[in-house]
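Trainee: predicted coordinates and the sequence they were generated for:
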Amino acid sequence: MLKTAYYGNPFLGLFFRANNSVALAPIDAQDKSVDAIERELGVKVVKTLIGGSNLLGIYTAMNSNGIIMPNIAEHGEVAALRKEGMNVFVSSELNNAHGNNLCVNDKGGIINPHVDSAHRKKMEDALGIELVPLSIAKHTTVGSACVASNKGFLAHYAANEDEMKAVGDALRVPGDKGTVNTGAGYVSSGLVHNDRGFVAGEASTGFELGKIESALGYLG
């Protein structure tokens, strides 16, 4: 495990997104952050923007099968990712902060219940998984309140037991509750991860790092 920040901001998950093959980073990402992600996650880092924005983690959702991008993405941005061999689906869904609205792995996923069923089906096809509409700790932006690997998931500390069971059933992995960056329940905001490891925001405590490591299945 490693810790870093994006120009002093420990909420890495707003700016970075990864799967088991590639990580997306803002064009202006500092070398220390890029090096940490490459080393810990074992992937190539691709620098890009989404609609000219550096909020890659907020706007994208991805697993090993595909990536969901909003229709604010420019043609060149989409083409650059396809050139990397990525299966890109550009969604016209009005709730376009896909990183906040979806939490996925290669086995399943959960989605903001406000995303309409037609768009949900297209996302399922792109990601190769079933997406189950859920809320976590009364938040419909489930992608902000949960992160998942193919070994486990970490959810907002206020998730109740029924929600935890539903999330586990949808993602088909066990999970736990926790925080990042000294108490933040929106756990995806403070992490960039894949099945090999994770990089956390530099404000995360040792206790939080241990909970992340255990919940996402890095302990064996």
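Mentor: Cool, got the structure.
Trainee: make it CA atoms for all contacts and neighbour counts henceforth
Mentor: Noted.
Trainee: quick one: the helices in the chain?
Mentor: Counting by DSSP state H, one finds helices in the chain at the ranges 31-41, 56-59, 75-83, 98-101, 117-127, 161-171, 206-215.
Trainee: which one, of the ones you listed, ends up nearest to Phe89?
Mentor: Nearest of the helices of the chain to Phe89, taken as CA to CA: helix 117-127 at 6.3 Å.
Trainee: show me what counts as buried in that closest one.
Mentor: For helix 117-127, the neighbour count (16 or more other CA atoms under 10 Å) marks 120, 123-124, 126-127 as buried.
Trainee: and for stretch 82-93?
Mentor: Buried residues in stretch 82-93, counting neighbours by 16+ other CA under 10 Å, are found at 86-91, 93.
Trainee: need those residues in a markdown table (columns: distance to Pro113).
Mentor: Below are the buried residues of stretch 82-93 laid out as a markdown table (distance: CA to CA, whole Å):
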| residue | distance to Pro113 |
| --- | --- |
| Met86 | 26 |
| Asn87 | 24 |
| Val88 | 22 |
| Phe89 | 20 |
| Val90 | 19 |
| Ser91 | 16 |
| Glu93 | 13 |
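Trainee: then this one, side by side with the first:
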Amino acid sequence: MNIQRFSVFGTDNIGVYIFTNDKYTIIPKNLDKGSKEIIQDNLKTELIETSIADSYLIGVFVAGNNHSILLPRIAKESEIKVIKEAAKDINVEIVDVRATALGNVILTNDRSALLYPEFSDAEANTIKKALGVEEVKKGTVAQVIVVGSVGVLTTKGGLVHIEAREDELKLLSSFFKTNLEVGTINFGSAFIRSGMIANSYGALVGTSTTGPEILRIQRAFSE
């Protein structure tokens, strides 16, 4: 996997601004040309430029996989239209659940989804259908309830919170049907999602991510 250090708006917290799957990367509208070229070269996707609820925190509000892109109920009609028109060949769905920071509360790949434990069973079922996954469950990672913020997954692998126990990691790997490793990002942050975006083709990490952290990421995402 090709891994490149990157920053957005002068910050290493690139994952809060960007969502990607294997086909599309949703980015803030005012990114410079050089940044857009780095994203495209690394992730090999089409770019969709928009905001969500008039915010550029796209990675916080959007969740999804290669089947679906899930948008929060607070997304504006104009924003939904931009994404739906650009991503015509996958499911784009507005999910009417209490939580709006979907990127923080849903950890998913194409097979399974781990959800914020405070979701109701009905909400969990809504998310399962919208994502098109085989299995969902509510739970935590390393006792953190905002599960989407402490992991990045693809079908090829995943990196989760450094304090996830060995038995927990084994269960999660089995649940997501892919190899998972523990690690950190941006010189020691356990909130993996805030500093990393990845798909099957490549990954971008915050510029303060160290060499040993990158080696761990490469191991996590090598099939």
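Mentor: Yes, it's here. Values in this document were obtained by computation on a predicted structure and should not be read as measured data.
Trainee: please state their TM-score.
Mentor: For this chain pair, the superposition-based TM-score is 0.95 by TM-score structural alignment, normalised by the length of the first structure; 218 aligned residues with a CA RMSD of 1.1 Å.
Trainee: quick one on the thing from earlier: and the helices of the first structure: which comes nearest Leu24 of the first structure?
Mentor: Minimum separation from Leu24 of the first structure across these (CA to CA) falls at helix 56-59, 7.1 Å.
Trainee: Thr154 of the second structure matches what in the first structure?
Mentor: Under the alignment (TM-score structural alignment), Thr154 of the second structure pairs with Ser149 in the first structure.
Trainee: quick one: contacts for that match?
Mentor: The neighbourhood of Ser149 of the first structure, defined by CA atoms under 8 Å, 6 or more residues apart in numbering, consists of 104-105, 193-195, 216-217.
Trainee: may I see those arranged in a markdown table, with distance to Val46 of the first structure and neighbour count as well?
Mentor: Listed next are the contacts of Ser149 of the first structure as a markdown table, based on distance: CA to CA, whole Å; neighbours: other CA atoms under 10 Å:
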| residue | distance to Val46 of the first structure | neighbour count |
| --- | --- | --- |
| Val104 | 20 | 27 |
| Asn105 | 20 | 29 |
| His193 | 15 | 25 |
| Asn194 | 15 | 28 |
| Asp195 | 18 | 19 |
| Leu216 | 24 | 26 |
| Gly217 | 26 | 22 |
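Trainee: and the residues you listed, which is closest to Gln30 of the first structure?
Mentor: Ranked by distance to Gln30 of the first structure (CA to CA), the contacts of Ser149 of the first structure are led by His193 at 17.7 Å.
Trainee: what's the counterpart of that closest one in the second structure?
Mentor: Using TM-score structural alignment, His193 of the first structure sits opposite Ala198 in the second structure.
Trainee: same thing with Phe15 of the first structure?
Mentor: Using TM-score structural alignment, Phe15 of the first structure pairs with Tyr17 in the second structure.
Trainee: for Ile217 of the second structure, see how far away its match is.
Mentor: With distances taken as CA to CA, to the nearest Å, Tyr17 of the second structure is found 20 Å from Ile217 of the second structure.
Trainee: the two - which one has more neighbours?
Mentor: Taking other CA atoms under 10 Å, Tyr17 of the second structure and Ile217 do not tie; Ile217 has more neighbours (26 against 23).
Trainee: hang on, that one packs against Leu159?
Mentor: Yes - if you go by CA atoms under 8 Å, Ile217 of the second structure and Leu159 touch, sitting 6.7 Å apart.
Trainee: list the residues that contact both of those two?
Mentor: Gly183.
Trainee: report back the residue of the second structure that's furthest from centre.
Mentor: Asp167 (23.4 Å; CA atoms, centre = their mean).
Trainee: what's the match for that one in the first structure?
Mentor: By TM-score structural alignment, Asp167 of the second structure lines up with Asp162 in the first structure.
Trainee: likewise Ile106 of the second structure?
Mentor: Using TM-score structural alignment, the partner of Ile106 of the second structure in the first structure is Leu102.
Trainee: just Lys138 of the second structure next, same as before
Mentor: Counting by TM-score structural alignment, Lys138 of the second structure corresponds to Pro133 in the first structure.
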